[in-house]
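Participant: Build me a structure from this.
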Amino acid sequence: MPKSYIKRILDARIYDVATETPLEQMRQLSHRFNNRILLKREDLQPVFSFKIRGAYNKLLQLPAEDRARGVIAASAGNHAQGLALGAARLGVRATIVMPKTTPQIKVSAVRMRGAEVVLHGDTFEEAAARARELVEERGLVFVHPYDDPDVIAGQGTVAMELLRQHSGNLDAVFIPVGGGGLAAGMAAYIRYVRPETKVYGVEPEDAACLKAALEAGERKRLPEVGLFADGVAVAQVGEETFRVLRESVDGVITVSTDEICAAIKDIFEDTRSIAEPAGALGLAGLKKYLEQSETRNGAFATVCSGANINFDRLRYISERTEIGEKREAVIAVRIAESPGSYLQFCRDLGDRSITEFNYRFASEEEAHIFVGLQVVSEEDRRQLLSRLEAKGYQVTDLTDNEMAKLHIRHLVGGRVSGLCNEVIYRFEFPERPGALRKFLEHLAERWNITLFHYRNHGAAYGRVLVGLQVEPHARSELLALLQQLQFRFWDETQNPAYRLFLGS
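Facilitator: Have a look, this model is predicted:
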């Protein structure tokens, strides 16, 4: 048991910069789940994130000669702002290496706090490598965002406050996990002070590095990481954080992008504040736990870990929220292309609210409808599908189809007759000047582009759906080229959403 952290946490003297944040009951959500749900408001810190705690505690522990050398970190957001603020308070020179893909709002926030910003690479790993080089070149002291005992201890003060603020029964605490600094500090403290309280880490399904490490019994590097919750988009849990977490957490819960979006909405409705995706991660896991366990009259806590979100990402989050709450079903339905069939389908839906309706002539025999419908639960969605199928409709459930939700709903009606040898790929690539041009140059010079749909949600990565005419014998050549691009991609040629609404 990592008892050594208890004294470190108790000795942390961070409150001349960090604040003791409130622990608030989420009244609406508590009523909905028949449990007391508590939210630790780390979004109210001066840098809108808990990261100020660990960064400042690390600075306080540095010897005077190390402070005089200056400090450096690699970060795309919250750790950068925390270290910049703490360094300014102590008169320490700070350098932050950030990926070129970092949104300008975060770059500006770090510069405003007096730190030097070095933009390098497209990913955190490339920025971190450059930071290590600058340590050698300039003689700076590296401050790790999570894998450092002093940083972990600083984050552990969140749990110290939480348990002091809530002295009654506490069934479980749900903590967001990226590299593991917050989770390790909090879990170590809770396990020692309140051993009867369960502790769960929460990760995105597409960035579950702690879950992979616990299952393997050792740290594993994920081959790729989802980027929606950028604050926890880490490919490998820290070495020290894993040592602590493997002894102090009761399990890991993974959640989808839609479930995170729904949790952002829940936080807004209860507090009128807007969490970033990583900030709502813990609540998404708490909700999933309660839905699966059917617990009643208990007390559960989580951390709103940050609110550094670009405003233009809210459009995408709002779009996905109802699905995350299991309040919307997205389906494709085939109906006869005949007078009255469209009206009859609407009648068969009854009084159910329609959230989206896209219709396109498909052939002389049938039409395909892309429709969003309001439901009250996952069971209600299953019953809806069964009722429509019982009435003779061919129904395809697209509620969990990522391509349908990202692209197809905006492209319905794009069929082309006589098009042959079309393949469809979905991509994520770094959103920076020249990236789209480079992407197109690699593809357009070799094959004809038949479809192109690009969406940016205010994040560091854009999303693209591309159709290409590629002869069967050349598809291995295409695959080799795509792998050289080093962008995340998915072959969607057989995706039912494409075949129903766009396929020739």
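Participant: hey, let's count contacts and neighbours off CA atoms from now on
Facilitator: Will do.
Participant: From residue 313, how far out is the residue nearest the centre of the chain?
Facilitator: For the chain, the residue nearest the mean C-alpha position is residue 229 (2.0 Å; CA atoms, centre = their mean). For residue 229, the distance to residue 313 equals 11 Å [CA to CA, to the nearest Å].
Participant: hang on, residue 425 is in a helix, isn't it?
Facilitator: No: using DSSP: H, G, I helix; E, B strand; the rest coil, the assignment for residue 425 is strand, not a helix.
Participant: what's the neighbour count on it?
Facilitator: Residues lying near residue 425 (other CA atoms under 10 Å) number 18.
Participant: Isn't it up against residue 463?
Facilitator: No: the criterion here is CA atoms under 8 Å, and residue 425 misses it with residue 463 at 10.8 Å.
Participant: if we can go back for a sec, hmm, the residue nearest to the centre of the chain is touching residue 206, no?
Facilitator: No: applying CA under 8 Å as the test, residue 229 and residue 206 come out as separate, 9.6 Å apart.
Participant: Show me where the stretch 201-350 of the chain has its helices.
Facilitator: Assigned by DSSP state H, counting those that start in this stretch, the helices in the stretch 201-350 of the chain fall at 209-216, 239-248, 257-271, 281-293, 314-324, 341-349.
Participant: can the ones you listed go into CSV with extra columns for mean neighbour count and distance to residue 137?
Facilitator: Shown next, in CSV, are those (neighbours: other CA atoms under 10 Å; distance: least, CA to CA, whole Å):
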stretch, mean neighbour count, distance to residue 137
helix 209-216, 19, 32
helix 239-248, 20, 26
helix 257-271, 22, 40
helix 281-293, 21, 38
helix 314-324, 19, 41
helix 341-349, 13, 67
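Participant: among those, which is nearest residue 138?
Facilitator: Taking CA to CA, helix 239-248 is the member of those nearest to residue 138, at 26.1 Å.
Participant: Find out how far the closest one is from the centre of the chain, if you would.
Facilitator: Counting by CA atoms, centre = their mean, to the nearest Å, helix 239-248 is centred 22 Å from the centre of its parent chain.
Participant: Residues touching that helix, excluding its own?
Facilitator: If you take CA atoms under 8 Å, 6 or more residues apart in numbering as the criterion, helix 239-248 is touched by 1-2, 146-149, 152, 179-181, 183-184, 187-188, 191, 199, 210, 213-214, 219.
Participant: could you give the angle of the longest helix seen in the chain to helix 239-248?
Facilitator: If you go by DSSP state H, the chain has its longest helix at helix 149-165. Helix 149-165 runs at 40 degrees relative to helix 239-248, counting by axes from the mean of the first three to the mean of the last three CA atoms, to 10 degrees.
Participant: Please provide the structure for the following sequence as well, for comparison with the first:
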Amino acid sequence: MSEDFQMAAIAATRAMRGVFPATPLLRNDHLSEKYEAEIYLKREDLSPVRSYKLRGAFNAMRKLIPDHDLFVCASAGNHAQGVAFMCSHFGVRGVIFMPVTTPQQKIDKTKTFGGTNIEVRLVGDYFDAALAAAQAFCTQEGAYFLSPFDDDNVIEGQASVAVEIEDQLGSIPDHIILPVGGGGLSAGTRGFFGDRCAYTYVEPVGAPSLAAALEAGAPVDVSPIDNFVDGAAVAKLGVRTFEKLRDARREDVILLSEDRICVTIVEMLNVEGIVLEPAGALSIEALAEVRDLIRGRTVVCVASGGNFDFERLPEVKERAQRYSGLIKYFILRLPQRPGALKDFLNMLGPHDNITRFEYMKKSARNFGSVLIGIETNAPENFAALFAAMDKAGLTYTDITNDETVAQFVI
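Facilitator: Got it, this is the predicted structure:
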């Protein structure tokens, strides 16, 4: 922990108050009761751009203007919106490179925040192509490339989250849980709090950039990554962020499956009415992993963002049910005789519901392969169903967790 860094973070936070208010720090009764602790949510999903990313963009721009009047970034989401918002605020030009495959909703929001001060350029199918184009443009035009995390001014700006937490809580929390992508938020928070609290860092299984860096002693590329948790799906931790995180303990880094994160998204929406993007749900889902460590303590979970496209909701619900064991898909070898389907239907319990039924193969004379999806209200119901199928001598293959098969037929 550096006193200079702390003072700079406090100064950045004060300067931000002229642009947007502090995001709320709210005690969550549901989570506090569930985990027998004082659980607070730092609601970065309630910032003007629904994520913490505008903090780093603000701090970098306020320090670099007037030496620079053209800012460039590559992003498919929150960083793009933060940069656009600040370009409009400061009245400077911005060029934002986004993959062609970026959802139109995110493109439109970025343009709305930036107005006439920004230009959005769609380049390539993947982020790497957009990044290469952005960096080439900076070299050609002499523009400033604003990294989403690997920039000292950005890290300092993200530390304002920690400054606000201490201010709002009136003390340092006993434990803070942070989502990790490129490491900007975690580096800023650790840089400000130092060793005054305990940490849990949370990453999606499909993009373990911090875990890999700590194991290797330096940032390493963990490609290919799973982009589902797009706000934290980063292939390589930043060099600058790693310098502030290199003393973190590997055992304090938790990896959560993408399907498991969906459980929290659905729970927070249904129970609390809070809309979180996958990265914003990471810290909350991690509570279950540290239950014994946090009991009776004051804990802050940083809900990093709420830019959730509701067109993804059916997929999120599906993945949550799969993880919770409430839905299964299997291929059944069904005899092609009168009454065979009725016999199978009679095996279903009172809470079992068919969500998918499709003949996959009709060429066999005596048997046909059927793709079946069953949804129920308790995982143990499947034990009774499979027992009945086994007793009847039916042949079936559970493909629920076979990703290779599932992506084609589910």
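Participant: where does the TM-score land?
Facilitator: Aligned and superposed, the two chains score 0.85 in TM-score terms (TM-score structural alignment, normalised by the length of structure 2); 400 aligned residues with a CA RMSD of 3.0 Å.
Participant: Let me have the helices of the stretch 201-350 of structure 1 in TSV, extended by distance to residue 127 of structure 1.
Facilitator: Formatted as TSV, the helices of the stretch 201-350 of structure 1 follow (distance: least, CA to CA, whole Å):
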stretch	distance to residue 127 of structure 1
helix 209-216	20
helix 239-248	19
helix 257-271	26
helix 281-293	25
helix 314-324	27
helix 341-349	52
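Participant: right, so of those helices, which gets closest to residue 405 of structure 1?
Facilitator: Nearest to residue 405 of structure 1 among the helices of the stretch 201-350 of structure 1 is helix 314-324 (8.1 Å), distances taken as CA to CA.
Participant: With structure 2 overlaid, report how far the closest one is off on average.
Facilitator: By mean CA distance after the TM-score superposition for structure 1, the fitted helix 314-324 of structure 1 averages 2.3 Å away from its aligned residues in structure 2.
Participant: residue range for that helix in structure 2?
Facilitator: Mapping helix 314-324 of structure 1 onto structure 2 (TM-score structural alignment) gives residues 313-323.
Participant: What helices and strands are in contact with the following helix or strand past the longest helix of structure 1?
Facilitator: Later in the chain than helix 149-165 of structure 1, the nearest helix or strand by DSSP states H and E is strand 172-176. Where contact means 3 or more CA pairs under 8 Å, 6 or more residues apart in numbering; DSSP states H and E, strand 172-176 of structure 1 is packed against helix 181-193, strand 198-204, helix 281-293, strand 299-304.
Participant: repeat that for 6 Å
Facilitator: In terms of contacts (3 or more CA pairs under 6 Å, 6 or more residues apart in numbering; DSSP states H and E), strand 172-176 of structure 1 is packed against strand 198-204, helix 281-293, strand 299-304.
Participant: and those as CSV, adding distance to residue 165 of structure 1?
Facilitator: Below are those laid out as CSV (distance: least, CA to CA, whole Å):
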stretch, distance to residue 165 of structure 1
strand 198-204, 17
helix 281-293, 19
strand 299-304, 11
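Participant: quick one, which of the ones you listed is nearest to residue 18 of structure 1?
Facilitator: Nearest to residue 18 of structure 1, of all those, is strand 299-304, at 15.5 Å by CA to CA.
Participant: can you tell me the mean distance of that closest one from structure 2 after alignment?
Facilitator: Overlaying structure 2 shows strand 299-304 of structure 1 at a mean distance of 2.7 Å from the equivalent residues (mean CA distance after the TM-score superposition for structure 1).
Participant: the residue most distant from the middle of structure 2, which is it?
Facilitator: Residue of structure 2 lying farthest from the centroid, by CA atoms, centre = their mean: residue 338 (49.3 Å).
Participant: how much space between residue 217 of structure 2 and residue 129 of structure 2?
Facilitator: 28 Å.
Participant: out of these two, which sits in the more crowded spot?
Facilitator: More neighbours surround residue 129 than the other of residue 217 of structure 2 and residue 129, with 17 against 12 (other CA under 10 Å).
Participant: Check the spacing between that one and residue 277 of structure 2 real quick.
Facilitator: Applying CA to CA, the value for residue 129 of structure 2 to residue 277 of structure 2 is 24 Å.
Participant: Specify the local secondary structure of the residue lying closest to residue 309 of structure 2 once chain neighbours are set aside.
Facilitator: Distances taken as CA to CA, 6 or more residues apart in numbering place residue 105 nearest to residue 309 of structure 2, at 7.7 Å, with adjacent residues excluded. Put simply, residue 105 of structure 2 is helix when judged by three-state DSSP.
Participant: number of nearby residues for residue 105 of structure 2?
Facilitator: For residue 105 of structure 2, the neighbour count with other CA under 10 Å is 12.
Participant: Show me what it aligns to in structure 1.
Facilitator: In structure 1, the residue paired with residue 105 of structure 2 is residue 105, using TM-score structural alignment.
Participant: And residue 138 of structure 2, by the same measure?
Facilitator: Aligned partner of residue 138 of structure 2 by TM-score structural alignment: residue 135.
Participant: returning to what we had before: which residues does the match of helix 314-324 of structure 1 contact?
Facilitator: 259-260, 262-263, 327 (CA atoms under 6 Å, 6 or more residues apart in numbering).
Participant: Pick the one among those residues closest to residue 347 of structure 2.
Facilitator: Using CA to CA, residue 327 comes nearest to residue 347 of structure 2 of the contacts of stretch 313-323 of structure 2, at 16.2 Å.
Participant: Surely that closest one is in contact with residue 373?
Facilitator: No: using CA atoms under 6 Å, residue 327 of structure 2 makes no contact with residue 373, being 7.0 Å away.
Participant: which one of these two has more residues nearby?
Facilitator: Shown here are residue 327 of structure 2 and residue 373; by other CA under 10 Å, residue 327 has more neighbours (24 against 19).
Participant: burial of the residue nearest to the more buried one when sequence neighbours are not counted, as a residue count?
Facilitator: Excluding its sequence neighbours, the residue lying closest to residue 327 of structure 2 (CA to CA, 6+ apart) is residue 375, at 4.3 Å. Per other CA under 10 Å, the neighbour tally for residue 375 of structure 2 reads 21.
Participant: what does residue 275 of structure 1 give?
Facilitator: Using other CA under 10 Å, the number of residues around residue 275 of structure 1 comes to 27.
Participant: Report the contact partners of the aligned residue in structure 2 for residue 121 of structure 1.
Facilitator: Aligned by TM-score structural alignment, residue 121 of structure 1 pairs with residue 124 of structure 2. Going by CA under 6 Å, 6+ apart, residue 124 of structure 2 touches 99-100.
Participant: so residue 124 of structure 2, which of the three states?
Facilitator: Strictly by three-state DSSP, residue 124 of structure 2 counts as coil.
Participant: State the distance from it to residue 77 of structure 2.
Facilitator: Taking CA to CA, one finds residue 124 of structure 2 at 15 Å from residue 77 of structure 2.
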